[in-house]
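S.K.: Below are the sequence and a predicted model; questions follow.
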Amino acid sequence: MRRNKFCTTFSCKTMLFQSVMKMLRIGLYDAEFYLFIVKNPLLNFNFAQMDILNPAKLIDCASIEEIPSLLHSERRVIVIIDHKVKELYGHYFPFEQITVEASEKNKSLQMVGQIAARLMDLEADRDTFLLVVGGGILTDLGGFVASSYFRGVRCGYVPTTLLAQVDASLGGKNGVNLDGYKNILGVIRQPEFTVICPAFLKTLPVQEINEGLAELLKTFILFNSESYKGLVNSLMKSKSGASDTISQIAPYISEAARHKTQVTARDLYEKGERKLLNLGHTFAHAIEKECGISHGEAVAAGIVLAAKLSVKLSVTGKATAEKIENDFRLLGLRTSSPVSAITLAAAIKRDKKRSGDNITFILIEKIGKCVAYPLPVNSIEEYLYDLY
């Protein structure tokens, strides 16, 4: 019944909204979620354009003030929102709000407990809908809370950073850190929808946009060489300033989001194809653990190391690795690890992707095609020395 309602309602609204947004429904075994992609990145985005409690409908609203009249009386929304995002966009969400300071330190079971305790104070029940508004740390925390509070409540994501829009908020992984190690504890659970709106990125400093560029480039190194080339060229041509950069890369944000959600749909529990999305991340998580640089910087360095390891293992030619490294350098991304080979190897051996005596790296055959490559744990240090 729900599926028929979706088809009927959505078809009636398609012409009205085709200039505003696209909606992608992803089936995931026994679950479904919805990906909303706003076509115009510089649009004065009005969140009231959709009824967030019923993803079967898209509703045109003349003003933000109309949002309360759209909500069903039997439903209740609580927003979990980043404190910085609240200052800029909190007024778009006239619901009860739980404000969280997003930091790697706060991405913990302790913070999950604090949010859950706040939900208890607000008397949130199983019918409460959690709307998570912020970057990847927030969607991880919010998703973890939603999956565990009263054994699971419904939730939706509004990612507000580039990193979250192209990676962290997509795919259903919700992890928290433990003793400095990234995402050691976690669950896989899909939100009911994810809103992708590049308009949120207009207020980000350029440094924050750069945080997501490595993940965006990673997607096309994995899946589409032409889009990789186009994205790099667009970034090279963009003028200084966040708005110009966002206008250049907006189409690529949408494409990257589709790639990840489609891969996730085919391999929800990371038994096969989804492992490719870890390109650069085995290195990156170890680098983050040992020196505390940002995730985006670590991923950039990790991808370059993966490219070099691909050459070392004769998976790709030297020219491919050099191109990736040169492109990253010209774009102002990190291309080297600040951690010694011996320290990095020790951290990698404790990576959660280790299986017995092997750990799987994602290597690059060519831009647009990557492969999973298991390496013996005891050989990692030897290989890393050759990459430095």
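M.R.: Received, thanks.
S.K.: make it CA atoms for all contacts and neighbour counts henceforth
M.R.: OK.
S.K.: Past the top helix by length along the chain, which element shows up next along the chain?
M.R.: Identified as the longest helix of the chain according to DSSP state H is helix 242-266. Remark: after helix 242-266, the chain's next helix or strand is helix 281-291, criterion DSSP states H and E.
S.K.: tell me what that following helix is packed against?
M.R.: In terms of contacts (3 or more C-alpha pairs under 8 Å, 6 or more residues apart in numbering; DSSP states H and E), helix 281-291 is packed against strand 181-188, helix 295-312, helix 341-348.
S.K.: and here's the other structure:
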Amino acid sequence: MQTIQANNYPIYFNEKGYEALNLHLKETKYSNLFIIVDSNTNELCLPNFLPYLETDLTIEIIEFEAGEQNKNIETCVQIWNVLTELGADRKSLVINLGGGVVTDLGGFVASTFKRGVDFIHIPTTLLSMVDASVGGKNGVDLGSLKNQIGVINVPKMVLIDTQYLDTLPQNEMRSGLAEMLKHGLIYDKSYWEKFLDLKAIDFADFDELIYRSVEIKNEIVSQDPTEKNIRKSLNFGHTLGHAIESYFLENDNKTTLLHGEAIAVGMILESYISMHKKLINQEEYIQIKSAIKSIYDDILFDENDIKPILELLIHDKKNEYGNIQFALIEGIGKIKINQSVENELILDAFQDYKS
């Protein structure tokens, strides 16, 4: 697969990425190399990655406990302290080997340590391959509020090797698939239609679907790196999806949702809103709802859940001047950003989701 050129960094695929990484290590005079992993990727992915490395640099592995609940500033402080103790300096390189939590947090750690050191993303989950590692967003959660603290800063390169997907359970694959569905809904109708019958997908060709998803995200981000305009389209399903994800994360009596599971619900709810704003027709909405519900289990909401979820919307990063802003689809494959939505319509969307 051809290398994708993003804003000031390349995205490599499979073997070509390791060649580029080793050439970069050879040509750049780094003082030492730090690999940030979580407890899952340390066990499952690091043993596959290390044999590809060709370098005489001192390599240090920094591990933190896996899970969204650890994507916080406390984990960053621990890693900053370890970097300091191990002699990291401005000429150090950080490689983030892991899923979205690792690439988000590791990119933030590297971007802020000594005002910024070079870093490289090697995503190991479907979600991080098609979404988290691409676009330069790095950050952590503030309590249960998603991605409230962060920076936009690009890596030296992204290396996508789909062999790491062999380590993933099915629910993690479905989580990443949600972002691929989103890319079709907001940008490419023919791409969306490929997922309408999952049984018909030849998973031997799944690399090509991943490639197209990365291509779509990069095309959008390249037009608007700092999210002033069209990049907001990537937030479809995320305004309500992030609120749902945060609510389930902070409630002990709820089972924590994977990111894609929450976004799948968000896409159904925001498609319903799009229909009632006459941006899509009923047939399109039913197609979207049916396709997503055929892949993801229903999430159960009771009457006491909806109000606190709506209250969490006020913390959404896309809000401007106190107004909640939605990105809604305007026909499948197109998007309309900066849309205000009244609470009554959101409540109706939840009722329809449950029906």
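M.R.: Here it is on my side, so go on. Here the structure is a predicted model, which is why all the values come from computation and not from measurement.
S.K.: And the longest helix of the first structure, what's buried?
M.R.: Neighbour-count burial for helix 242-266 of the first structure flags 242-243, 245-266 (criterion: 16 or more other C-alpha atoms under 10 Å).
S.K.: what's the most buried one of the helices and strands packed on helix 281-291 of the first structure?
M.R.: helix 295-312 (a mean of 25; mean count of other C-alpha atoms under 10 Å).
S.K.: and that one, how far from the chain's centre?
M.R.: 18 Å (C-alpha atoms, centre = their mean, to the nearest Å).
S.K.: Onto which residues of the second structure does that helix map?
M.R.: With TM-score structural alignment applied, helix 295-312 of the first structure matches the range 259-276 in the second structure.
S.K.: Give me the mean deviation of that stretch from the first structure.
M.R.: By mean C-alpha distance after the TM-score superposition for the first structure, the fitted stretch 259-276 of the second structure averages 0.6 Å away from its aligned residues in the first structure.
S.K.: ok, now which ones touch the spatially most central residue of the second structure?
M.R.: The centroid of the second structure falls nearest to residue 132 when counting by C-alpha atoms, centre = their mean (3.3 Å). The contact partners of residue 132 of the second structure, by C-alpha atoms under 8 Å, 6 or more residues apart in numbering, come to 99-100, 103-104.
S.K.: where's the counterpart of it in the first structure relative to residue 78 of the first structure, distance?
M.R.: Mapped onto the first structure by TM-score structural alignment, residue 132 of the second structure lines up with residue 168. Distance, residue 168 of the first structure to residue 78 of the first structure, using C-alpha to C-alpha, to the nearest Å: 21 Å.
S.K.: just residue 151 of the first structure next, same as before
M.R.: In this view, residue 151 of the first structure and residue 78 of the first structure are 17 Å apart by C-alpha to C-alpha.
S.K.: Those two - which one has more neighbours?
M.R.: Neighbour totals were compared for residue 151 of the first structure and residue 78, and residue 78 leads with 20 against 9 (other C-alpha atoms under 10 Å).
S.K.: Return the closest of the contacts of residue 132 of the second structure with respect to residue 1 of the second structure.
M.R.: Residue 1 of the second structure lies nearest to residue 99 out of the contacts of residue 132 of the second structure, by C-alpha to C-alpha, at 21.6 Å.
S.K.: Need the counterpart of that closest one in the first structure.
M.R.: Checking TM-score structural alignment: residue 99 of the second structure goes with residue 135.
S.K.: what's in contact with the longest helix of the first structure?
M.R.: Here helix 242-266 of the first structure makes contact (C-alpha under 8 Å, 6+ apart) with 26-29, 37, 39, 41-42, 162, 165-167, 170-171, 196, 198, 201-206, 209, 216, 219-220, 223, 227, 231, 234-235, 238-239, 273-274, 277.
S.K.: repeat that for 6 Å
M.R.: Helix 242-266 of the first structure is contacted from outside by 28, 166, 171, 202, 206, 234, 238, 274, using C-alpha atoms under 6 Å, 6 or more residues apart in numbering.
S.K.: Tell me which of those fall in strands.
M.R.: Taking DSSP state E, the ones among those that sit in strands are residue 28.
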